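Student: just coords:
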């Protein structure tokens, strides 16, 4: 999908984002985007491994205490 963007296209997108959102909002948007990617990555990892939220929670509850 984004194979043909290149560096000039990426710079143009960043400049447009800077104009639209302003310099104060860009770090917040970047953090939110990063958190979203992290959550998505962990969710897909759980789906691939076949574990559900109930499985994960039961493992946390049944952990042995050292």
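Tutor: Looks like it came in fine. Nothing here was measured: the structure is a model prediction, and the numbers come from that model.

Student: CA atoms for contacts and neighbours, from now on please.
Tutor: Fine.

Student: Let me know the next secondary structure element after the lengthiest helix in the chain.
Tutor: Ranked by residue count, the top helix of the chain under DSSP state H comes out as helix 26-49. Counting by DSSP states H and E, the element after helix 26-49 in chain order, helix or strand, is helix 53-61.

Student: try this one next to it:
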């Protein structure tokens, strides 16, 4: 057994976990632990796809240019003489 834990210690630990978290949450916690370990392994080994590749950004919207008259009028109002 890993870390010198015997079969009886493992059974007691599982019984305590069952009493604390209940039978409905234990499978969910096991799946989350497995996903976390898999993501950690993938990030350390460099396998798997990058997050940047998965997220596709929409194309930028075209920006309309301001008419020359409104830009000069705005500049005249903002200046202080």
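Tutor: That came through fine. Keep in mind the model is a prediction, meaning the values are calculated, not measured.

Student: TM-score for the pair, please.
Tutor: Scored against TM-score structural alignment, normalised by the length of structure 1, the superposed chains reach a TM-score of 0.63; 50 aligned residues with a Cα RMSD of 2.2 Å.

Student: what's the offset of the longest helix of structure 1 from the middle of its chain?
Tutor: The chain centroid and the centroid of helix 26-49 of structure 1 are separated by 2 Å under Cα atoms, centre = their mean, to the nearest Å.

Student: Check stretch 40-59 of structure 1 too.
Tutor: With Cα atoms, centre = their mean, you get 16 Å for stretch 40-59 of structure 1.

Student: Pull up the aligned stretch in structure 2 for the host helix or strand of residue 14 of structure 1.
Tutor: In the assignment (DSSP H and E), residue 14 of structure 1 maps to helix 6-21. Using TM-score structural alignment, the residues of structure 2 aligned to helix 6-21 of structure 1 are 6-21.

Student: Mean deviation, the helix holding residue 14 of structure 1 versus structure 2?
Tutor: In this overlay with structure 2, the average offset of helix 6-21 of structure 1 from its partner residues is 0.8 Å by mean Cα distance after the TM-score superposition for structure 1.

Student: contacts for that helix?
Tutor: Residues outside helix 6-21 of structure 1 that contact it (Cα atoms under 8 Å, 6 or more residues apart in numbering) are residue 26.
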